[in-house]
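Trainee: Build me a model:
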Amino acid sequence: GFQNPSQDSQNYHFRFKIALVGDSGVGKSTFLDAISQTLGSVVENEESSELHIKTTFYIDDAYQYKIVYFDMPGKDRHLKYVHKYVNGSTAIIYLFDVTKRQSFERMEQWISECERACETPIKILVGNKIDIMNQPVGNSNSPNKKANSLISGNPVTKVEAINLARKYGMDYFETSSIGEASIVQVFDHLFNSLLALIPNPPDPEQLLGKNVVLGQRVLNDVKFKLSLAELLPNYD
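Mentor: Prediction:
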């Protein structure tokens, strides 16, 4: 359900941090706008020259989720400190442009820098702008002429992308720079993967190290308080 929840910053059950990582110009901002506006309710939008953060609330089966998306800067100079931004992420979405081979070839640099930060529970590889790849080559008067000019001489194949994803234990998705269907597919996979991190009922011990932040709706739950009381003596 996509109802409008209360916008109290602590009024949720679980909070997830999602980082979007990849070169500049691959469509991260457009992807973020699509995924946040289509799925859930945007409650905060912070933007600086270096970072774009969007916070959404999403309600599903009586649970309320706060999802904070970090759109990471993607220029060369940002590589060396991207690990600071992704630290604590529940999931990282690595995005490249299928029409720009360089954005794909640099993916391993982004991955290795991010993995310096911490072990991220969920990682997804996304090849964006597949709609440009799929357009037929037109003549000089064709409306597709501009799209064709955007494709590099050596676009990324699906097999290459799947192989890279497998190397790092990720699932691979292809998305269009227009239309919502492919974005919904990514979100469904992402959200189901996030839910799989949470034991039912929420067990404090099993949540450790999964980068899932607990909101007041869980912390105030009597059963959870009892579980927490049993766990705390182990940390004296």
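Trainee: From now on I want contacts and neighbour counts done on CA atoms only, so please keep to that.
Mentor: Will do.
Trainee: Run through the residues that contact residue 130.
Mentor: Applying C-alpha atoms under 8 Å, 6 or more residues apart in numbering, we find residue 130 in contact with 98-99, 174-177.
Trainee: If you rank the residues you listed by neighbours, which is first?
Mentor: Neighbour count (other C-alpha atoms under 10 Å) singles out residue 98 as the most crowded of these, with 28 neighbours.
Trainee: ok, so what distance separates that residue from residue 17?
Mentor: 26 Å (C-alpha to C-alpha, to the nearest Å).
Trainee: So which elements touch the longest helix seen in the chain?
Mentor: Secondary structure of the chain read by DSSP state H shows that its longest helix is helix 181-196. Packing partners of helix 181-196 (3 or more C-alpha pairs under 8 Å, 6 or more residues apart in numbering; DSSP states H and E): helix 28-38, strand 122-128.
Trainee: Next, the buried residues of the last one.
Mentor: The neighbour-count criterion (16 or more other C-alpha atoms under 10 Å) identifies 122-128 as the buried residues of strand 122-128.
Trainee: sorry, back to before: in JSON lines, list the helices and strands packed on helix 181-196 along with distance to residue 116.
Mentor: JSON lines is the format used below for those (distance: least, C-alpha to C-alpha, whole Å):
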{"stretch": "helix 28-38", "distance to residue 116": "22"}
{"stretch": "strand 122-128", "distance to residue 116": "14"}
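Trainee: run this one through as well so I can compare:
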Amino acid sequence: MADAYDYIFKIVLIGESAVGKTNIFSRFTQNDFNLESKTTIGIEFSTAKTMTIEDKSVNAQIWDTAGQERFRAISVAYYRGAVGALLVYDIAKLETFQNLERWLRELREHTSPSIVIMLVGNKSDLKHLRAVSTEDAKAFAEKNNLLFLETSALDGTNVEAAFTQVLTEIYKVESQPTPGKDTKRVKPGNGKRIFHMIESSSSSKKARRGCC
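Mentor: Got it, this is the predicted structure:
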């Protein structure tokens, strides 16, 4: 039976270890938060809930990548086909913000130029421990042409909004024809995945058969 989706978009969560990526993932996909959550090892994947955007059903495939340095080689392989990303830092840990340039550079090296990226300052409930100002984060987002929100996976603040904004922007990009573009696309309908492919034609065909 064919999936009843018009679009399926792959979104990756990236950033340093312990910034709350897994709890953002869990809050959005299951409305759950675990104070005892452990560092993600490798990759976690979930087909999240379906949303309706301009009368089209859009399903998000969220990929939670490990932030630890020793797992980054695994993460790189899973950038393939992503059309959206949440670049996450912890507002209470300056180092996680300072390392964003590296994560952003890696993301853009392995994805399409048209990928939609949102900068996410997580743990907004820790205002008393804030080490990264909202102004500095906004400036970074504007400099790098990113969307921006502060979230709290603990109380759910802006988690739904972050994914909704990213999915809406992806839809705007993917639903518009782009004449002369070299990227390979899968046409929407019957739950087909909408992935950007920047490999050769043969590699693209192989990638479209599975979930990257």
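Trainee: Please identify which of the buried residues of strand 122-128 of structure 1 is nearest to residue 224 of structure 1.
Mentor: For the buried residues of strand 122-128 of structure 1, the residue nearest residue 224 of structure 1 by C-alpha to C-alpha is residue 122; the value is 24.7 Å.
Trainee: For the residue nearest the centre of structure 2, pull up the helix or strand it's in.
Mentor: Nearest to the mean C-alpha position of structure 2, counting by C-alpha atoms, centre = their mean, stands residue 85 at 2.5 Å. According to DSSP states H and E, residue 85 of structure 2 maps onto strand 84-90.
Trainee: tell me which strands and helices that strand is in contact with?
Mentor: Against strand 84-90 of structure 2 (3+ C-alpha pairs under 8 Å, 6+ apart) you get strand 7-15, helix 94-98, helix 100-109, strand 116-122, helix 159-174.
Trainee: one step back: give me the angle between the longest helix of structure 1 and strand 91-97.
Mentor: Here helix 181-196 of structure 1 runs at an angle of 160 degrees relative to strand 91-97 (axes from the mean of the first three to the mean of the last three C-alpha atoms, to 10 degrees).
Trainee: Following element in sequence after helix 181-196 of structure 1, please.
Mentor: helix 204-207.
Trainee: That following helix: which residues count as buried?
Mentor: Here helix 204-207 of structure 1 shows residue 204 as buried, counting by 16+ other C-alpha under 10 Å.
Trainee: To what extent does whichever helix or strand comes after that helix diverge from structure 2 after superposition?
Mentor: For helix 204-207 of structure 1, the following helix or strand on the C-terminal side (DSSP H and E) is strand 213-214. Strand 213-214 of structure 1 differs from its equivalent in structure 2 by a mean of 4.5 Å after superposition (mean C-alpha distance after the TM-score superposition for structure 1).
Trainee: now strand 213-214 of structure 1, how far from the chain's geometric center?
Mentor: 18 Å (C-alpha atoms, centre = their mean, to the nearest Å).
Trainee: Quick one: list the elements packing against it.
Mentor: strand 14-21.
Trainee: average distance between the strand it packs on and structure 2?
Mentor: With mean C-alpha distance after the TM-score superposition for structure 1, strand 14-21 of structure 1 averages 0.5 Å from its match.
Trainee: Now do the strand holding residue 85 of structure 2: which range of structure 1 does it align onto?
Mentor: Structural correspondence for strand 84-90 of structure 2: residues 91-97 of structure 1, per TM-score structural alignment.
Trainee: Check the offset of the matching stretch from the chain's centre.
Mentor: Worked out by C-alpha atoms, centre = their mean, stretch 91-97 of structure 1 lies 7 Å from the chain centre.
Trainee: And stretch 112-128 of structure 2, by the same measure?
Mentor: 9 Å.
Trainee: what's the answer for stretch 1-14 of structure 2, then?
Mentor: On C-alpha atoms, centre = their mean, the centre of stretch 1-14 of structure 2 falls 12 Å from that of its chain.
Trainee: Pull up the distance across it, start to finish.
Mentor: 33 Å.
Trainee: if we can go back for a sec, dump the buried residues of strand 122-128 of structure 1 to TSV, plus distance to residue 217 of structure 1.
Mentor: As requested, the buried residues of strand 122-128 of structure 1 are exported to TSV (distance: C-alpha to C-alpha, whole Å):
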residue	distance to residue 217 of structure 1
122	24
123	27
124	29
125	32
126	33
127	36
128	36
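Trainee: nearest to residue 151 of structure 1, of those?
Mentor: Looking across these and measuring by C-alpha to C-alpha, the closest to residue 151 of structure 1 is residue 128, at 12.3 Å.
Trainee: Now do the same contact list for the counterpart of that closest one in structure 2.
Mentor: In structure 2, residue 128 of structure 1 lines up with residue 122, judged by TM-score structural alignment. Shown in contact with residue 122 of structure 2 (C-alpha under 8 Å, 6+ apart): 19-20, 88-91, 150-153.
Trainee: Same check on residue 20 of structure 2?
Mentor: By C-alpha under 8 Å, 6+ apart, the neighbours of residue 20 of structure 2 are 88, 90, 122-123, 153.
Trainee: can you redo the residues you listed as a markdown table with distance to residue 69 of structure 2?
Mentor: Listed next are the contacts of residue 20 of structure 2 as a markdown table, based on distance: C-alpha to C-alpha, whole Å:
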| residue | distance to residue 69 of structure 2 |
| --- | --- |
| 88 | 15 |
| 90 | 17 |
| 122 | 20 |
| 123 | 22 |
| 153 | 23 |
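Trainee: Which of those residues sits closest to residue 192 of structure 2?
Mentor: Among the contacts of residue 20 of structure 2, and counting by C-alpha to C-alpha, the member closest to residue 192 of structure 2 is residue 88, at 28.0 Å.
Trainee: follow-up on the earlier one: in CSV, list the helices and strands packed on strand 84-90 of structure 2 along with distance to residue 44 of structure 2.
Mentor: Formatted as CSV, these follow (distance: least, C-alpha to C-alpha, whole Å):
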stretch, distance to residue 44 of structure 2
strand 7-15, 10
helix 94-98, 21
helix 100-109, 18
strand 116-122, 19
helix 159-174, 17
